[in-house]
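# My questions are about this predicted structure, shown below with the sequence.
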Amino acid sequence: MNIDWLSVAAFVIVLIFFIIIYKLQKKEVSFTGIILGALAAGVVIGIIFSGHTSWVMPIGKIYVSTLNAIVSPLIIVSILSSITSLGSMKQLKGIGLRSILWLLMTTLLAILLSMGLGLTFGVGRNSYLSLEGIDAQNFQSKVVPFTQVLIGFFPRNVISDIAEENTIPMILFAVLIAVSYIMAANENHEKVEIFKKFIEAVKEIIFKAVDFIISLTPYAVLTLIATATGNGISRAGIIWSLLVLLIVSFIAFAFDMWVINAVLVKVFAKLSPFRFFRKILPAQIVGFSTQSSAGTLPISTEILVDKIGIAPKVANFTAPLGTTIGMPGCAGIWPVLIAIYGINGLGIHYGIKDYILLAVVSLFVSLGTAGVPGTATITTASVLTAMGLPLELIVLSIPISAIADTGRTATNITGAMVAAAIVGRKENSLNDKIFNDIEINDSVETEVIQDSLEEVPVGAGCRL
């Protein structure tokens, strides 16, 4: 048996870098800094050992497989936890349904926006992606009648759906069980309370597993980038394509936050968009600065009640729900742009039907994978898996993901606050006198932002 000693040498050097990464993590060096360092090291190793990374490649593949394995249980437990927390059928039918509807509506609009921008700017075009072991022909769409696509949305056998990674049937099954729990809890809460406790316990365990997998990201970046570079990725092409992806994503974030949401606020909440955005600015700044949707909740709910004039029963329900359902930045714009990046970069032919399916899948996924560590990673993995696209695309986008997370989080927060305003109006729980008469003093605004920045843990939102 012939041994490729250059591949062995590359493997040894990668192990040395693994030790360095581990020590940096122990010293609590910035996660983003470690990832960027791993990226640079991967490129250098790939160039030096071009064509000799066969011993390195399996490590990255194992990470991708592990990430894929956690997606299905995470989808199910996230939906069960989110919907069962609504408490009662009355709450589900009233504020609950309206909140879910408008949170999903903001996400749907973000999906359509990102799809339009991604196709217009040709995200990923001319990047000539070449991923180890991946043949673009394997991802060409098969012609399937629309009726079959529709039937495929509904669960047949939950075990086979999980095994076959059928995302939408899993989501619908979880919704069915969650709603059934609420109905049963209304009749005899004590009898089914153990189910809720079980779900929360499982969620805690799954989230810990996700935390662990995300912590391994720098190691995966190093090996996958080394393999990709060593196998002939056009380095200039991919760097430029990632820059285009980042720019387009921020165009999408800005347009979604201040144009689409302005129309929603004006038409459905019947509020002045300029006054509304000026009042929620502290929450946007905190979200942008800390990348923490959940951590920004104290300031966002306070603004919704004290500055926008929304009743606490609506603000305290819709805003927190917005960290678990919807999330237009993490679950709408980003996964769609990554998918289009891969479609163009791998030269896959997608027709109108395929893009419609991509939009539907992204919307369903937004219902089931939000509010967890590494939300952007999980939602993107879910969408790519459902569409049959390679998960390696996530790793390629990691170098810009940390930057994009600032815009993603601000977009999530804005969408949730807009949804709360609309629900408040529809529920007759919005005080126009408070909204129109109370001005935010600049010094108070600055103090609120500073206090929030000190209290909010950095990176608890979408960050990879």
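That came through fine.

# hey, let's count contacts and neighbours off CA atoms from now on
Noted.

# need the strands for the stretch 151-300 of the chain, in chain order.
Counting by DSSP state E, counting those that start in this stretch, the stretch 151-300 of the chain has no strands to list.

# can you give me the helices for it?
158-163, 167-187, 189-215, 217-230, 235-255, 261-267, 273-290, 297-303 (DSSP state H, counting those that start in this stretch).

# most neighbours per residue, which of the ones you listed?
Stretch with highest mean neighbour count among the helices of the stretch 151-300 of the chain: helix 217-230 (a mean of 27; mean count of other CA atoms under 10 Å).

# if we can go back for a sec, could I get the helices of the stretch 151-300 of the chain in CSV, plus columns for distance to A41?
CSV is the format used below for the helices of the stretch 151-300 of the chain (distance: least, CA to CA, whole Å):
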stretch, distance to A41
helix 158-163, 36
helix 167-187, 35
helix 189-215, 18
helix 217-230, 7
helix 235-255, 14
helix 261-267, 41
helix 273-290, 27
helix 297-303, 38
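
# Among those helices, which comes closest to V365?
Proximity to V365 (CA to CA) singles out helix 167-187 among those, at 7.5 Å.

# Which neighbouring elements make contact with that closest one?
helix 57-84, helix 89-91, helix 158-163, helix 189-215, helix 352-368 (3 or more CA pairs under 8 Å, 6 or more residues apart in numbering; DSSP states H and E).

# Let me know the next secondary structure element after the last one.
Past helix 352-368, heading to the C-terminal end, the next element that is a helix or strand (DSSP states H and E) is helix 375-387.

# tilt between the helix or strand following that next one and helix 57-84?
Counting by DSSP H and E, the next helix or strand C-terminal to helix 375-387 is helix 392-426. Counting by axes from the mean of the first three to the mean of the last three CA atoms, to 10 degrees, helix 392-426 lies at 10 degrees to helix 57-84.

# and the next element down the chain from helix 392-426?
Where DSSP H and E defines the elements, the next helix or strand beyond helix 392-426 is helix 432-437.

# Looking at the helices of the stretch 151-300 of the chain, which is nearest to G152?
G152 sits nearest to helix 167-187 of all the helices of the stretch 151-300 of the chain, at 7.4 Å, using CA to CA.

# So what touches that closest one?
72, 75-77, 79-81, 83-84, 86-89, 152-156, 158, 161-162, 191-193, 361, 364-365, 367-368, 382, 386 (CA atoms under 8 Å, 6 or more residues apart in numbering).

# got the angle between that helix and helix 57-84?
30 degrees.

# roughly how far apart are S30 and S215?
Note on S30: its distance to S215, by CA to CA, to the nearest Å, is 12 Å.

# one step back: so which of the helices of the stretch 151-300 of the chain is nearest L103?
Nearest to L103, of all the helices of the stretch 151-300 of the chain, is helix 261-267, at 11.7 Å by CA to CA.

# How about residues contacting the closest one?
Applying CA under 8 Å, 6+ apart, the contact partners of helix 261-267 are 106, 271-273, 276, 414-415, 418, 421-422.

# The structure to be compared is supplied as follows:
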Amino acid sequence: MSDTSTQPTRRLRLPSFTVQVLLGLGLGVLLGWIALRLGTVGPDGSPNWLTTTLDTIGSSFVTLLKAIVPPLVFLAIVASIANLRHVTNAARLAGQTLLWFAITAGISVAVGIGLGVLLRPGANTTLDPADGSDPTRTGSWLDFLNGLIPANFLGIGGSTQIAEDGTASTSISFNVLQIVVVALVVGIAALRTGKAAEPFLAFNRSALAVVQKVLWWIIRLAPLGTLGLIGTAVATYGWDLLAPLATYAGAIYLGLAIVLLAIYPVILRTNGLRVLSFFRGAWPAIQLAFVSRSSVGTLPVTQRVAERNLGVPPSYASFAVPLAATTKMDGCASIYPAVSAIFVAQIFGIDLSLTDYLLIAFVSVVGSAATAGLTGAVVMLTLTLSTLGLPLAGVGLLLAIDPILDMGRTAVNVAGQALVPTVVAKREGILDLERYASASAEDLFADEPVADRELVPSDEAGAARDGERVPVRA
């Protein structure tokens, strides 16, 4: 009789993370379709139990991601400042990052303007301008200053709403841009303090490691979150409202596809980077952005793929990615407002001049920073329309299908937020080319810390800029 006590137990082997996400996506579409067929409950149009369940699962996952954003951004930027104490090219890195923000935004808005002029979405619709309504929230050029100055140490704000029955509800929100400002000030102050700040910086490093471990656990829930988010989208959004806005929606998604699948690959190839490696590495963040419709909610995943998959040094990624999440929005701040402004002008019978098109480009490139203290593409659109003197009531014509457009917009936003740090790191010779070439979704869950390269171009980094593959992983 054989002794079975010494035989090793066979563990259940789960599918890869990518397969899990795809399974969640497919199952979510199926459940969303079932929920759509179930219809609403009661005369008040309340959602059925399946729609409510899917919404709860998806929104809970996004809430968890957003909850980890404030400590992650703060701790990572303070650690980044501490790592840059001996770096001489930090200012150059910041300047190159902002420059590439502007370059990609300028190209994206040019694509949007071109499609708006060629496809004439406002002239090919059955909508009545009288159906429009003014938005409840607008953007202005002063929003940047208001959003830049922290309201408190943590950049956290709140609002209280009183319902018709007299009950009050309070909601808490945070401003990522303000957290970035606070973290930069604290990090610089710690460096200027000297040895007395070493215990604080050591605690900051330990706290960052703990937060990153919690983030690891949350990201593991991505397949379940994807199921809930895409299921809610299928069950809730007004796909039947696409008919009168088909040309407009088609122009938006065509522009997003051109930027994502044509412009970005050209930028990557021009800088000596393989296109497939980028999309393979950035895919977890892009797909999560599509289903969650939140750049800020996706920020932790975007930063992690930039470091783990694409080879961007953590000390640079922790600065560039949070900044990009608030000011770098090729989908929401470039393509969308350009096509939408032209749509509104056409539907109201207003002819745009060359100066107006130049204003659209200017607002798209600079306006995303102006509205960084706020959220939502609608805010950016109101800034564009008010700058051009177009009727804000046109915004109300587009709100019915905004969630459908927002999925594609956010995916392009996040792709650009991962692209720019990767390109800048490559141009400065600090990109881990070995890690970039072998990028996969599974690298997100590697337990070992990512070694941070010194952010000073060396002879080895110079060889990397010339296209030679060099071993740079520690």
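Sure, I can see it. All figures in this text were calculated on a predicted structure; none of them were measured in a lab.

# and I59 of the first structure, what is it in contact with?
220, 223.

# Trace it over to the second structure, please.
Taking TM-score structural alignment, I59 of the first structure has no aligned residue in the second structure.

# Confirm for me that A439 of the second structure is in contact with R280.
Yes: contact criterion CA atoms under 8 Å: A439 of the second structure and R280 qualify, at 6.3 Å.

# And I95 of the first structure? What does it align with in the second structure?
Alignment note (TM-score structural alignment): I95 of the first structure maps to L93 of the second structure.

# follow-up on the earlier one: just put the contacts of helix 261-267 of the first structure in a markdown table and tack on distance to I21 of the first structure.
Below are the contacts of helix 261-267 of the first structure laid out as a markdown table (distance: CA to CA, whole Å):
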| residue | distance to I21 of the first structure |
| --- | --- |
| T106 | 39 |
| L271 | 50 |
| S272 | 50 |
| P273 | 46 |
| F276 | 45 |
| T414 | 35 |
| G415 | 36 |
| V418 | 41 |
| A421 | 45 |
| I422 | 47 |
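
# Just among the residues you listed, which is most surrounded?
Highest neighbour count within the contacts of helix 261-267 of the first structure, by other CA atoms under 10 Å: A421, with 33 neighbours.

# Measure how buried the nearest residue to L431 of the second structure once chain neighbours are set aside is and give me the count.
The shortest distance from L431 of the second structure to any residue other than its chain neighbours is 4.9 Å, reached at A425 (CA to CA, 6 or more residues apart in numbering). Counted with other CA under 10 Å, residues neighbouring A425 of the second structure total 24.

# How about the contacts made by A425 of the second structure?
With contact set as CA under 8 Å, 6+ apart, A425 of the second structure has these partners: 312-313, 431.

# Buried ones from those residues, can you make that a PyMOL selection?
A single PyMOL command is used to select the members of those judged buried by 16 or more other CA atoms under 10 Å:
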select buried, resi 312+313+431
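
# now Y355 of the first structure: how far from G230 of the first structure?
32 Å.

# can you check G332 of the first structure too?
Distance from G332 of the first structure to G230 of the first structure, by CA to CA: 33 Å.

# on that earlier part again, turn the contacts of A425 of the second structure into CSV, including distance to S60 of the second structure.
Listed next are these as CSV, based on distance: CA to CA, whole Å:
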residue, distance to S60 of the second structure
V312, 30
P313, 31
L431, 35
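
# among the contacts of A425 of the second structure, which recur in the first structure?
Compared against the first structure with both residues aligned by TM-score structural alignment, their matches' CA atoms under 8 Å, these retain 312-313, 431.

# For L22 of the second structure, state which of those is nearest.
Using CA to CA, V312 comes nearest to L22 of the second structure of these, at 26.1 Å.

# W283 of the second structure matches what in the first structure?
Alignment note (TM-score structural alignment): W283 of the second structure maps to L281 of the first structure.

# List the residues that contact K203 of the first structure.
74, 77-78, 81.

# List only those of these flagged as buried.
The buried subset of the contacts of K203 of the first structure - by 16+ other CA under 10 Å - is 74, 77-78, 81.

# neighbours around the equivalent of G297 of the second structure over in the first structure, how many?
Counting by TM-score structural alignment, G297 of the second structure lines up with G295 in the first structure. G295 of the first structure has 22 neighbouring residues, counting by other CA under 10 Å.

# one step back: okay, the helices and strands packed on helix 167-187 of the first structure in CSV with distance to K23 of the first structure next?
Compiled in CSV, those are given as follows (distance: least, CA to CA, whole Å):
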stretch, distance to K23 of the first structure
helix 57-84, 19
helix 89-91, 49
helix 158-163, 37
helix 189-215, 13
helix 352-368, 35
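
# of those helices, which approaches L346 of the first structure most closely?
helix 352-368 (15.5 Å).

# For that closest one, give the aligned segment of the second structure as residue numbers.
The aligned range for helix 352-368 of the first structure is 354-370, by TM-score structural alignment.

# mean shift of the matching stretch relative to the first structure?
Compared with the first structure after fitting, stretch 354-370 of the second structure has a mean deviation of 1.5 Å; criterion: mean CA distance after the TM-score superposition for the first structure.

# Quick check: buried residues in that stretch?
The neighbour-count check on stretch 354-370 of the second structure (16+ other CA under 10 Å) flags 356-357, 359-370 as buried.

# between these, which is nearest A151 of the second structure?
For those, the nearest to A151 of the second structure is A370 (17.2 Å; CA to CA).

# From L383 of the second structure, how far out is that closest one?
Noted for A370 of the second structure: a distance of 9 Å to L383 of the second structure, by CA to CA.

# Over to Y436 of the second structure?
With distances taken as CA to CA, Y436 of the second structure is found 38 Å from L383 of the second structure.

# again, but for Q20 of the second structure
The gap separating Q20 of the second structure from L383 of the second structure is 40 Å, by CA to CA.

# More neighbours: which of the two?
Set Q20 of the second structure next to L383 and count neighbours by other CA under 10 Å: L383 wins out with 25 against 18.

# residues contacting the more buried one?
Contacts here follow CA under 8 Å, 6+ apart; on that basis L383 of the second structure touches 138-141, 363, 367.

# so how far is L115 of the second structure from it?
The value you get for L383 of the second structure to L115 of the second structure, if CA to CA is used, is 20 Å.

# what do you get for A282 of the second structure?
Distance, A282 of the second structure to L115 of the second structure, by CA to CA: 27 Å.

# now do L36 of the second structure
33 Å.
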